[in-house]
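> predicted coordinates and the sequence they were generated for:
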Amino acid sequence: MTNSKKAIFFGLVTVGIWSTVASAFKIALTELDPFQLLLIACTTSIVALAGIMAFQGTLHQLFAMPRREMLRSALLGILNPFLYYIILFKAYDLLPAQEAQPINYTWAITLSLLSIPLLGQKMSSKDLGAICLSYFGIVVISTHGNPFSLEFSNLTGVGLALASTVIWAVYWIFNTRSTAEPLAGLLLGFLCAFPLILVTTLCVSELPTVSTKAALAALYVGIFEMGITFALWLTAMKYAATPDGGGTARIANLIFLSPFLSLIFIHFLVGEEILPATVAGLGFIVAGNCLMQYKKSATK
């Protein structure tokens, strides 16, 4: 198998897994609150990430990091997984999965907006058009196809879903300055966030006791959403970056398949009837993301 085919294979596997996690969130949240879900998922992801690094023979990187990078990774752990997933899970708790998932998908647009004050980047008219297009899609989805009524299905849930995109974008902006190995930095962040997650859960909730179905969904979130997919995506990008890999842009574009595939899983696994407004709104969001991506490619 050529590096190009390997890159596509690992990219498609990652996108396929990402497409299922919104359904796993909703299944787990039928019995768990956001804090309990995060506690189980974070514990599982720590084991998964440590296992991957042990298998790769790179676990020593965790202890070889400069102190400055250790501190950076620890502080980033407050953003992800602690704040990001508590807010995201609460948004999924309040909203149907078909609403929360597309709104969360606008994190790339939020990243572009925050890059202006944080990274000194400039906004073009095409950027503004892409942003307006994506956020109009959010309004279409959140108002169930009546965007000019401004009657949102759950304004708090929509606000939390949008807030999660801000935290995720800030996390990645500051993460780009890290020189640590990606998996090692991620694992250290999760390890440092775990005590905070545990104490918060004990203070505002309680240790979870759930059915097998909800427990498996929470474990799935930890293994795949917060663990294995990160390593798979890095592998896809590594193969794509080789001379015969076809380029990382081609693999990055596979992510546009994820939100539409996710709606199929949400329908069959969660049982939600997918509204036409959801598909239409998601179309606006993806169009905005594509426009932003095209602009960056043209600039390069």
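Thanks, I have the structure now.

> please make it C-alpha for all contacts and neighbour counts, starting now.
Noted.

> hmm, residue 132 and residue 284 touching each other?
No - judged on C-alpha atoms under 8 Å, residue 284 makes no contact with residue 132 at a distance of 9.3 Å.

> neighbour count winner among the two?
Between residue 284 and residue 132, residue 284 has the larger neighbour count (other C-alpha atoms under 10 Å), namely 23 against 16.

> neighbours of the nearest residue to residue 267 once chain neighbours are set aside, how many?
Once flanking residues are discounted, residue 267 sits nearest to residue 273: 6.0 Å by C-alpha to C-alpha, 6 or more residues apart in numbering. The number of residues packed near residue 273 is 13, by other C-alpha under 10 Å.

> name the element residue 273 belongs to?
Counting by DSSP states H and E, no helix or strand carries residue 273.

> how much space separates it from residue 64?
50 Å (C-alpha to C-alpha, to the nearest Å).

> my guess is residue 164 contacts residue 84. True?
Yes - at 5.6 Å, residue 164 counts as touching residue 84 under the criterion of C-alpha under 8 Å.

> more neighbours: which of these two?
Counting neighbours by other C-alpha under 10 Å for residue 164 and for residue 84 shows that residue 164 has the greater number, 27 against 21.

> alright, now check it against this:
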Amino acid sequence: MSEKSQSRAFVLGLSAVLLWSTVATAFKLSLQQMSPLQLLAWAGLFSTGVLAAGVSWQQKWRELATQWRQRPLFYLGLGALNPALYYLVLFRAYDLLPAQQAQALNYTWALTLALLAVPLLKQKLQRVDLLAMLLGYGGALVIATRGNLLTLEFDSVPGVALALFSTLIWALYWILNARAEGSPAVSLLLCFLCGTPLVWGLMLWQGESMLPSWQGLLGAAYVGLFEMGLTFMLWLGAMRAATHVSRISNLIFLSPFLSLVFIYFLLDEPVAPATFIGLGLIVLAVVWQQRAARSEPAPAAE
């Protein structure tokens, strides 16, 4: 169905947000059963299957073959970034940090995107960008230190560094992905077809290829379906069905706060007040930056 329907878009968008809100908890539970590398390898398989089903449903295998013939090195590079490097770094951050910290720090990727756009897209940072970054990364510091800003004590310095590094990888991936000529589902499947074998090769080389427990496989299936695969299709469907895209896209700001609810009840992880404060600052910074960008006059057509 290609008809516009705001109510249908809202249902699809809210479903995607609810599912994305559970993945931080799923990461943490799955990492109790397997290593970050094992989780990524198995989740990548499940996600590739879901994305392949989506491309089949859209009847776009011919487009996929064309895109691969035209730009194999481009998609190999994208696949090395996502899923391979990005999720490996992110899962390791979750392995080292409380879930509430890892998911909140990862949410600063939108701010990192603005920073990377300066050298890669030759964009200039506006005053609002700098203020938003100051606010957002200040929120990240509040979360990472649990509000103890003066002592600068972290639960895990490597974990914080990896969580922030993951935002750099994710932002770089999306800047490069904007140059992909295929449809979103085709481009993402090509990335997973290129990246997942790299992860399996690394896992075999590291000697971690033993079959995980059924709990681990269940967790990997959940991550593959709802973090990397099906949820992407739901969100894409919501964007296509929406008559007011901005109203649907704003739903994404519910995700980090809903995620804290699942973390509290399913992981039995007490949520520190500093997490709410820091996350509020990050979301405020992202919303402020995005609204300022939308209010800028469009560039003249060349």
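Looks like it arrived, so ask away. These numbers come from a predicted model, not from an experiment.

> re earlier: how close does the aligned residue in the second structure for the residue nearest to residue 267 of the first structure get to residue 145 of the second structure?
Matched by TM-score structural alignment, residue 273 of the first structure corresponds to residue 270 in the second structure. Per C-alpha to C-alpha, residue 270 of the second structure is found 15 Å from residue 145 of the second structure.

> just give me how far stretch 135-151 of the second structure sits from the chain centre.
Distance of stretch 135-151 of the second structure from its chain centroid, counting by C-alpha atoms, centre = their mean, to the nearest Å, is 22 Å.

> check which residues of that stretch are buried.
Residues of stretch 135-151 of the second structure classed as buried: 135-147 (neighbour count, 16 or more other C-alpha atoms under 10 Å).

> matching residues in the first structure for stretch 225-241 of the second structure?
The aligned range for stretch 225-241 of the second structure is 223-239, by TM-score structural alignment.

> how about residues contacting that stretch?
Residues outside stretch 223-239 of the first structure that contact it (C-alpha atoms under 8 Å, 6 or more residues apart in numbering): 3-4, 6-11, 13-14, 17-18, 21, 41-42, 44-46, 48-49, 52, 183, 245, 248, 251.

> the equivalent of residue 11 of the second structure over in the first structure sits in which helix or strand?
Matched by TM-score structural alignment, residue 11 of the second structure corresponds to residue 9 in the first structure. Assigning secondary structure by DSSP H and E places residue 9 of the first structure in helix 3-28.

> go ahead and confirm the match of residue 273 of the first structure touches residue 261.
No - counting by C-alpha under 8 Å, residue 270 of the second structure does not reach residue 261; the two are 10.0 Å apart.

> so how far is residue 259 of the first structure from residue 295 of the first structure?
21 Å.

> likewise for residue 50 of the first structure?
As judged by C-alpha to C-alpha, residue 50 of the first structure and residue 259 of the first structure stand 29 Å apart.

> more neighbours: those two, which one.
residue 259 (24 against 20).

> what sits against residue 149 of the second structure?
By C-alpha under 8 Å, 6+ apart, residue 149 of the second structure lies in contact with 141-142.

> the aligned residue in the first structure for it and residue 129 of the first structure, how far apart?
Using TM-score structural alignment, the equivalent of residue 149 of the second structure in the first structure is residue 147. Going from residue 147 of the first structure to residue 129 of the first structure by C-alpha to C-alpha gives 17 Å.

> is it true that the residue nearest to residue 267 of the first structure touches residue 264?
No - the criterion here is C-alpha under 8 Å, and residue 273 of the first structure misses it with residue 264 at 9.9 Å.

> where do the helices of the stretch 151-300 of the first structure begin and end?
Secondary structure of the stretch 151-300 of the first structure (DSSP state H, counting those that start in this stretch): helices at 155-175, 182-204, 212-220, 229-240, 248-252, 258-265, 276-299.

> packing partners of the shortest one?
Where contact means 3 or more C-alpha pairs under 8 Å, 6 or more residues apart in numbering; DSSP states H and E, helix 248-252 of the first structure is packed against helix 3-28, helix 229-240.

> how many residues are close by the equivalent of residue 196 of the first structure over in the second structure?
Aligned counterpart of residue 196 of the first structure in the second structure: residue 198 (TM-score structural alignment). Residue 198 of the second structure has 19 neighbours, counted by other C-alpha under 10 Å.

> how about residue 123 of the first structure?
Neighbour count of residue 123 of the first structure, defined by other C-alpha under 10 Å: 12.
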